[in-house]
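Q: Sequence first, predicted model second:
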Amino acid sequence: MSFQDIEAGFGTSASNNNTTFSTPESPEDAAFRSLQSSLSLQMLKINANVQGILKLVDQLGTGRDSAALRKSLHDLTDSTRAMAKRGSEDLKKLTNQQVKLPHQKTSLQKTSHDFQLSLIGFQRAQQLSAERQRTVVQGVKMAVEDGVEDGEIEQTSTSPSQRQAQILQAQLSPHELAYQESLIHEREEDIREIEAGVHELAEIFRDLGTLVHQQGGMLDNIDYNIQSVHVDTSRAAEELTTAHEYQRRAGRRAACLMIILVVVVAIVLLACETTPIPYSITYHYASSSITRDLILSFFLRKIDAHEKLKVIPVRIELLLSIRCPSGEKAMRVWTSNNMDSPGVGSIMLGTDEHLLLPSAHTLLLNVDDLSVYSEQLEHLPGYFAGGSGGSQLFCSNVKVASPPVPFKELPAWPSNVEAHPLLVIDYELLKAGDKTEIDRLWEAGSTLGFWYLKNHGGEQLFPAMWGMAEDVFALPLEEKMTFEQGDEGLSFGYKAVGHYITDAQGTPDPVEGLDIAKDDALAYPKVARRSYADRVNEHMEPTIAPFVEKCIELSNTMLDIFNDKLGLPAGTLAKFHQRNDHSSSETRTIRAPANLPQGKLAVGGHTDFGTISFLVNNIGGLQVLPPGDTEWRNVRPLPGHVVCNIADALTIFSGGLLNSNIHRVVPPSGAQSAYERWSSVYFTRPSNDTVLQPLLESSIVSDAFNKLTEERQKSLTPGVTSYEWFTRRQKNYRTKNHKGTETWAANRGTENGRA
């Protein structure tokens, strides 16, 4: 079976996906999409925070109410309010960008609609919080103000808040009553702050009024009469209409001025006799990230070849290329430079990250474009200045360098190597509840246990992890080893070559790796599980956290589908994978060296420890062992696709219905073997205290489990927690812990002796 046949029968063709994956987009579209992705991530965080606020509000006035709970509620509300403000500003910027991108109108409308829904949810959560706190305060006030003789409690009270007050009064001493009075003042202050926040949110809604008017008056039905704040909606509509017309006229004037400016600049450039000198600067400093509003200024010194010219109108193309969460981005600027008065060019970058320019660092220079390199620019005159605080980056001795290894153009899949057929699952269809696609996902999970996932929205996030790891791997080995996890059974941190065994004989692996705990990525800058190198921390917010957020989203969507297919009560699998519960969920980025001998294992045969895994790699090498087969089959990486697979916990929960299949990594075939192999993986694993056992409350699971052999049933009922399962396997994979074949046997999961 050819690979084209595979795609024809199992999903969208690879050729089509390749075409889509490689289609270039304009810098304006890239900036728009990057800012839109950032806003989507903020909406995701706002929605998650709203759920957290509602859970905390439910506990107010109960036995679980405490100062710590109220502080958590206060902090979560404040952080969500800040995100709402930031998101509002980003939406305004998106609206301004879309004026020049009419084809993005529908996309902007959807983003605006989703953001407004997020704000409405937050608004309602704040209102509920204020109402609940008023009820609690009223109850405490009654306890303080109304005496109850001899501590007796009237049983005739008809109000729950009155009964709560009487109980509280009967139990409190005078000192405690005084303390409660102080709490009343504190809570009333919280209520006033919440009311101010609700008012502030109403202001945000009004600030977005112009956009609302353009998109059909979506917020006409939102109640702005919040806590005595009266809004004259009819007058606002008139103001918005006037503003809208003014904006359109201003836009036309700006367009005319821009055309005139372009014509003038073109005439000036054509009048110049100097040949244009195009060149590009690529900034590859490890600790850098980008800021949306960063202005980079550059100056060129006098060039010897033009000393006799009084004016040097050199046309320059400056290409700044920096790896960021959505992949490698480049923004161009054209300018002219005068020998006596150097010109200044500015770049406005459309991302949310921050560029921290050091006081000195070597710039990497590429000529003409990123695929052409020259050794003749060793001593280009000039220097590059920029950053905050007047920091300068001198480049009088500029080095020429190629892009990072993972981004190099790589050889195609060898034509003589057969790829094993995997189903191609469309994530957008899964989210839409498409029954056929959901059935296909179940088929993939219950047979081979591997499938491709497309249209997942993380196409640039997985390769961005390669760039992050490359920066970290460049550190000295002794520094990296200070962040090696050790032998206690967890895997977070750096992994040197030879860290793991690949077979029963204890052969060490040839790969280098870096694991980041999900808990640390979400908690940053706080430390949840362990510390990391500073260079890792510099990538935590711009690269690692968005990657983790996307993988959590993918995982949750599929877990809900499998939950329904297994006939489990709603939310059963979700409760084992709570976002804020500690688990061994982690990212893993691996670099395998080029030119490994054929037959040398990079990663030995195994099943994954957790629930679901998500993988992207740049070249081949991944192999699967289909159930009942003895021949390893190759899995071909597809551009824009994630390779997903079922892991041990989901096999156990499902009573063996879902298949955690054996896989391994070998050297790539053909011309690809001459290149480093990069992999980005996310392992979803249950919360540490989750007991691994079949979920027999489902008749579907119990029927399947009862049909298994006694040996297989035993392998699927380990009777341990997720933490114990993971640490047992992890410890026995360590090369330092290997004592013989029994160590290899002790690191097995649900393979049941198949590898």
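A: Sure, I can see it.
Q: From now on I want contacts and neighbour counts done on CA atoms only, so please keep to that.
A: Noted.
Q: now residue 68: how far from residue 74?
A: Going from residue 68 to residue 74 by Cα to Cα, to the nearest Å gives 10 Å.
Q: quick one, which of these two is more surrounded?
A: Neighbours were tallied for residue 68 and for residue 74 using other Cα atoms under 10 Å; the higher tally belongs to residue 74 (18 against 10).
Q: Which helix or strand contains the residue nearest to the spatial centre of the chain?
A: When Cα atoms, centre = their mean is applied to the chain, the residue found nearest the centroid is residue 546 (1.8 Å). Taking DSSP states H and E as the criterion, residue 546 maps to helix 545-565.
Q: do the same with residue 604
A: Residue 604 is part of strand 603-606, with elements assigned from DSSP H and E.
Q: contacting residues around the helix or strand just after that strand?
A: The C-terminal neighbour of strand 603-606 among helices and strands, as given by DSSP H and E, is strand 612-617. Contacts with strand 612-617, where a contact means Cα atoms under 8 Å, 6 or more residues apart in numbering, come from 462-463, 551, 555, 637, 641-647, 650, 677-685.
Q: Inside strands: which ones of those?
A: Of those, the ones assigned to strands by DSSP state E are 642-646, 677-684.
Q: For the strand holding residue 604, name the packing helices and strands.
A: Here strand 603-606 touches strand 663-665, going by 3 or more Cα pairs under 8 Å, 6 or more residues apart in numbering; DSSP states H and E.
Q: And the strand it packs on, what does it pack against?
A: Using 3+ Cα pairs under 8 Å, 6+ apart, strand 663-665 sits against strand 603-606, strand 622-624.
Q: Give me the buried stretch members for that strand, please.
A: 663, 664, 665 (16 or more other Cα atoms under 10 Å).
Q: between the residues you listed, which is nearest residue 161?
A: Ranked by distance to residue 161 (Cα to Cα), the buried residues of strand 663-665 are led by residue 663 at 60.0 Å.
Q: ok, second structure coming up, stack it against the first:
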Amino acid sequence: MPATTLPPVPHYESASVTQEDIDWADFPIIDISKSSTPEGRAELAPIVRDAMRTYGFIYVVNHGLTQAQNDRMVDIADIPFSQVSEDDKRQYASKIKETGSYRGFKPRQFWTIDNGVKDQIEHYNMHHSIVEQQHPKELQPFVPEIRAFAEHCHYRVLHPILRLLALGLELPEETFVKLHNFDAEGETYLRFMKYFPRTEEDESKTKNVWMKGHTDIGTISLLWCQPVTALQIMSPDGKWRYVKQIPNAIIANVGDSMEWLSGGYYKATIHRVFQPPADQRGYCRLGLLYFASGDDEVRIVPMKDSPVLKRVGITRKFADEDAPTMGEWRRARTKVYGIPELLQRKDNVIEEQIVNGLVVKHYN
């Protein structure tokens, strides 16, 4: 992060950590600082490999930013929601359905959750370069810090994870890194995201689901831990479990694109956002997220040269010649997410929609 004098920022006061008795999901904690040496990568690679095959999730610690730096970025993340006027938010609104891009503001009540209930999620999305788009004046003094944070996510967290995933497939460790260039065309996002409390009526109509179960679009998603417990993953035994928030840790998970690149070896895990425990209800949930996708022109085909895939086989979603590029898949999924015209399955649990000839599932 920049070492110069930093502009003041209002402090964001979050909820206290829950004291409820929670059935937590269980997945490994990875000390990413060990990945700086060949010996450390050799130690971590099988742990990450097995976690991303079984859960699709890991915790990342010792990533190089202090708790104080994390807290300041959370304070900055609240600026778009608490300091920018509604008129200016509209000026910087995302053209989601028109362009398949999240850049800018996504307003509340843009998506349909269930039974006609609209979402209470607001987010501000930035191209990972940060400087490639215009920002509201309230955010402009913090652009250097935000840019440094995005670079940290990309080079100090994402790239080490990608190296470990490549080693897990017995591929050259830069295999996936070469597909994720910071300066290439692509829509890897840094997102500031805020969930607002909902009415009891909306909670009842949606069975307390704030965002339906889904898999992410891209390759790797990074969620910086914050105190409000709401993220749940579908565990290998089929049960939904809350993800524990570890101070100054990052939750990393596999998305669709990485599952396909790995020939089905790594799993894009189903996760959702659910009503927080009773002692955290009524609070907003403010998050920092980094959604990584490969360079736009990368075609999402399995890594057939992997010795591991040659042994275990490849699971394809489509023929290689029909595979979309990263850009095509991202735009297609982004345009249709949250629309109510989904195909309801008979079991009333899974809804489906067709995107580029593929079935995309949403879990109630």
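A: On my side now, so go ahead. Keep in mind that what you see is a predicted model, and the values were worked out from it rather than measured.
Q: Just tell me what residue 59 of structure 2 corresponds to in structure 1.
A: In structure 1, residue 59 of structure 2 lines up with residue 452, judged by TM-score structural alignment.
Q: How far does the helix or strand encompassing that match sit from its chain's centre?
A: Here residue 452 of structure 1, judged by DSSP H and E, is contained in strand 450-454. Chain-centre distance of strand 450-454 of structure 1: 19 Å, with Cα atoms, centre = their mean, to the nearest Å.
Q: Equivalent analysis for stretch 10-19 of structure 2, please.
A: For stretch 10-19 of structure 2, the distance to the chain centre is 21 Å (Cα atoms, centre = their mean).
Q: Check stretch 74-90 of structure 1 too.
A: Taking Cα atoms, centre = their mean, one finds the center of stretch 74-90 of structure 1 at 19 Å from the center of the full chain.
Q: which residues in structure 2 does it align to?
A: Aligned by TM-score structural alignment, stretch 74-90 of structure 1 corresponds to no residues of structure 2.
Q: Whatever residue of structure 1 lines up with residue 250 of structure 2: what's it in contact with?
A: The alignment partner of residue 250 of structure 2 in structure 1, by TM-score structural alignment, is residue 642. The contact partners of residue 642 of structure 1, by Cα under 8 Å, 6+ apart, come to 452, 453, 454, 614, 615, 616.
Q: wait, which of the residues you listed is closest to residue 163 of structure 1?
A: residue 614 (53.3 Å).
Q: counterpart of that closest one in structure 2?
A: So, by TM-score structural alignment, residue 614 of structure 1 is matched to residue 222.
Q: Next, count neighbours for that match.
A: Neighbour count of residue 222 of structure 2, defined by other Cα under 10 Å: 24.
Q: what about it, distance to residue 292 of structure 2?
A: For residue 222 of structure 2, the distance to residue 292 of structure 2 - Cα to Cα - is 8 Å.
Q: got any residues that touch both of these two?
A: With Cα under 8 Å, 6+ apart, residue 222 of structure 2 and residue 292 have common neighbours residue 158.
Q: what comes up buried for stretch 91-107 of structure 2?
A: For stretch 91-107 of structure 2, a neighbour-count test (16+ other Cα under 10 Å) marks 92, 93, 94, 96, 100, 101, 102, 103, 104, 105, 106, 107 as buried.
Q: who are the neighbours in contact with the fifth one?
A: Okay, so that is residue 100 of structure 2. Contacts for residue 100 of structure 2 (Cα under 8 Å, 6+ apart) come out as 330, 331, 332, 333, 334, 335.
Q: The stretch 1-150 of structure 2: helices as residue ranges?
A: 38-54, 67-77, 79-82, 86-91, 96-99, 143-151 (DSSP state H, counting those that start in this stretch).
Q: export these to TSV and tack on distance to residue 12 of structure 2?
A: As requested, those are exported to TSV (distance: least, Cα to Cα, whole Å):
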stretch	distance to residue 12 of structure 2
helix 38-54	33
helix 67-77	5
helix 79-82	9
helix 86-91	20
helix 96-99	28
helix 143-151	17
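Q: out of those, nearest to residue 318 of structure 2?
A: Residue 318 of structure 2 sits nearest to helix 38-54 of all these, at 20.5 Å, using Cα to Cα.
Q: next one: stretch 160-179 of structure 2 to chain centre, how far?
A: Distance, stretch centre to chain centre, for stretch 160-179 of structure 2: 19 Å (Cα atoms, centre = their mean).
Q: One more: stretch 450-459 of structure 1?
A: Distance, centroid of stretch 450-459 of structure 1 to centroid of chain: 14 Å (Cα atoms, centre = their mean).
Q: how about that stretch: buried residues?
A: 450, 451, 452, 453, 454, 456, 458, 459.
Q: Stretch 236-253 of structure 1 too?
A: 237, 240, 244.
Q: tell me the contacts of residue 143 of structure 2?
A: Here residue 143 of structure 2 is in contact with 130, 131 (criterion: Cα under 8 Å, 6+ apart).
Q: Tell me which residue of structure 1 matches up with it.
A: Alignment note: residue 143 of structure 2 maps to residue 540 in structure 1; criterion TM-score structural alignment.
Q: Quick check: that match vs residue 335 of structure 1, distance?
A: Residue 540 of structure 1 sits 35 Å away from residue 335 of structure 1, going by Cα to Cα.
Q: go on, residue 616 of structure 1?
A: For residue 616 of structure 1, the distance to residue 335 of structure 1 equals 39 Å [Cα to Cα].
Q: Between those two, which has more neighbouring residues?
A: Neighbour count, other Cα under 10 Å: between residue 616 of structure 1 and residue 335, residue 616 has more, with 23 against 15.
Q: give the contact list for residue 141 of structure 2.
A: Residue 141 of structure 2 makes contact with residue 7, according to Cα under 8 Å, 6+ apart.
Q: before we move on, back to that, restricted to helices, list the buried residues of stretch 236-253 of structure 1.
A: Among the buried residues of stretch 236-253 of structure 1, the members falling in helices (DSSP state H) are 237, 240, 244.
Q: sorry, back to before: nearest to residue 712 of structure 1, of the buried residues of stretch 450-459 of structure 1?
A: Using Cα to Cα, the buried residues of stretch 450-459 of structure 1 come closest to residue 712 of structure 1 at residue 450, 20.9 Å.
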